[in-house]
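> How does the following fold in three dimensions:
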Amino acid sequence: MYLVIFDCDGTLVDSQETILHGLEEGFAAVGLPMPDRRTGLSIVGLSLNEAFSKLVGPENHHLVGAMSDAYRASKISRRAAGLDHDPLYPGTREALDRLAAMDEVLVGVATGKARRGVDHMVEVHDLHGRFVTVQTADTSPSKPHPDMILRALSETGADKSRTVMIGDTSYDMEMARSAGVFAIGVTWGYHDAGQLAAAGAHAVIPHFDELDGALAALPGFGNLFDTNLDRETV
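This is a model prediction of the structure:
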């Protein structure tokens, strides 16, 4: 059995505008100036408290709780109003459908989002039934700690040698390496190819169309695609 784990923000969904809005609410709540766009988005992938801690520095650590609360309240309010429908990146649905259709593949999520954020994404984009394991900031330390992947392995019974983490940040790559699984970086999110490679990515791709090839090139994964190819041509 193979386990393919995806990050959410910057990998499956383009959430930069809604994340920036939430950050603005957090900074406004404590009277601090919002950082520039690039700096703000540099923390995507981290859990909320960790993200604000990195942005405000140790001298303002006492404000992090209030900032996170304001961010969460904004998200809940906007979703209730029918807002924050982050679009899927091109090719996302097709990639998930291909993998979900493979009997030998389990698909999961490991994200700095709260579980309600993942549930919202699944509901909005009708991704029901795609993910057999969902790991979030509610139950795990922030990336790059390997806990999310280790929990996913425990839940599914998958072997590390047949598990891969797909994400757009160095935090995803570092988490995968720490957990002892493969890592594939994607460049349409928040960190560039150089950062992903430096963080330990086994492969870096610019579009979901190249995912199957990157997976097939991983040691032990080629048999998966050979097997499914044989089934399709019988």
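
> From now on I want contacts and neighbour counts done on CA atoms only, so please keep to that.
Will do.

> Need the three-state assignment for Gly108.
Following DSSP: H, G, I helix; E, B strand; the rest coil, we place Gly108 in the strand state.

> does it really touch Thr136, like I thought?
No - contact criterion Cα atoms under 8 Å: Gly108 and Thr136 do not qualify, at 11.0 Å.

> I'd like the distance between Asn223 and Gly180.
Distance, Asn223 to Gly180, using Cα to Cα, to the nearest Å: 20 Å.

> These two: which has the busier surroundings?
Legend: neighbour count by other Cα atoms under 10 Å for Asn223 and Gly180, higher for Gly180 (16 against 12).

> Test my guess that that one contacts Val164.
No - with contact defined as Cα under 8 Å, Gly180 and Val164 do not form a contacting pair (9.4 Å).

> can you give me the helices in the chain?
For the chain, helices defined by DSSP state H occupy the ranges 16-30, 37-41, 48-56, 64-80, 92-100, 115-124, 147-156, 170-179, 193-198, 211-216, 222-233.

> Here is the second sequence; please produce its structure so I can put it next to the first one:
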Amino acid sequence: MPKRTIDAFVFDLDGTLLHTLPDLIAVTNESLRHFGMPEHDDAAIQSFAANGAVALMLQAVPNNCSPELAQEALAYWKATALDHGALLSRPFPGVVETLGRLHEAGKQLGVLSNKFQAGVDDQLAHNLPDLFDVALGDGSVPRKPDPTGMLETARRLGVAPERMAYVGDSVGDMQAAVRAGALAVGVTWGYHPVEQIKAAGADMLLDTPEQLLTLI
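Purely as a prediction, here's the structure:
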């Protein structure tokens, strides 16, 4: 693949920039306990986590749960996440240093996540403050794999989509990047199988965040 000129680097949040799974597990099972519903093990919650809080909770609640109760559980999940949903989350090793190097190189930085917008803002404020030029989540733009959010991120950053790299750990991340014309960069340290990420159209795979610096 010929090397592209990349002016902006945009990232998924959960499983890409931040190891948020411990908080997702804690908040999800607390929400289920609150409503007297069965809890899930870590692997199950990880498998639910690709498409944001709505998809996570709709999969976590029992199959016979009414739509109304599922929405109550989702609202409780969001409130609980904002109360203590960033306590256990941390940047993956090498992320902070890599973001600093990209910033020093004059690159625009963004976040595009399927997490609800207030949750995106809360996680960034706790773990990666003052690093990003734009950060969009569910409620501000449609969820990935819809490419609308990718295109809106490019517009806000003032770059053409084809001069933007999108870094993520899921099939939906890669599909959204490909559909928008961005460089699709998959990571191997996230929450989803690498073979699925490759099959979804990843242009390149990273084993460490520092490998992203080859694009500057």
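
> Can you say which of the helices of structure 1 is nearest to Arg130 of structure 1?
Arg130 of structure 1 lies closest, by Cα to Cα, to one member of these: helix 92-100, at 6.2 Å.

> Please list the residues outside that closest one that contact it.
Applying Cα atoms under 8 Å, 6 or more residues apart in numbering, the contact partners of helix 92-100 of structure 1 are 12, 105-107, 130, 208-209, 211.

> now do stretch 153-168 of structure 2
4-13, 15-16, 108, 110, 112, 133-134, 136, 150-151, 173-174, 177, 180-187.

> For ChimeraX, what selects the buried ones among these?
A single ChimeraX command selects the buried members of those (16 or more other Cα atoms under 10 Å):
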select :6,7,8,9,10,11,12,13,15,16,108,110,112,136,150,151,173,174,177,180,181,182,183,184,185,186,187
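
> Now, the contacts of stretch 153-168 of structure 2 that are in strands?
Among the contacts of stretch 153-168 of structure 2, DSSP state E puts 8-11, 108, 110, 112, 134, 136, 183-187 in strands.

> of all these, which comes closest to Pro67 of structure 2?
Leu136 (26.9 Å).

> if I look at the closest one, how far off is Val194 of structure 2?
According to Cα to Cα, Leu136 of structure 2 and Val194 of structure 2 sit 25 Å apart.

> same question, Ala160 of structure 2
As judged by Cα to Cα, Ala160 of structure 2 and Val194 of structure 2 stand 28 Å apart.

> mind checking what Asn127 of structure 2 lines up with in structure 1?
In structure 1, Asn127 of structure 2 lines up with His125, judged by TM-score structural alignment.

> wait, what's in contact with that match?
Taking Cα under 8 Å, 6+ apart, we find His125 of structure 1 in contact with Leu88.

> Repeat the analysis, applying 6 Å as the threshold.
By Cα atoms under 6 Å, 6 or more residues apart in numbering, no residues touch His125 of structure 1.

> What's the local residue count around the closest residue in space to Trp189 of structure 2 that isn't next to it in sequence?
Of all residues not flanking Trp189 of structure 2 in the chain, Asp207 sits nearest, at 6.7 Å (Cα to Cα, 6 or more residues apart in numbering). By the criterion of other Cα under 10 Å, Asp207 of structure 2 has 12 neighbours.

> which residue in structure 1 lines up with Asp207 of structure 2?
So Asp207 of structure 2 corresponds to Pro206, using TM-score structural alignment.
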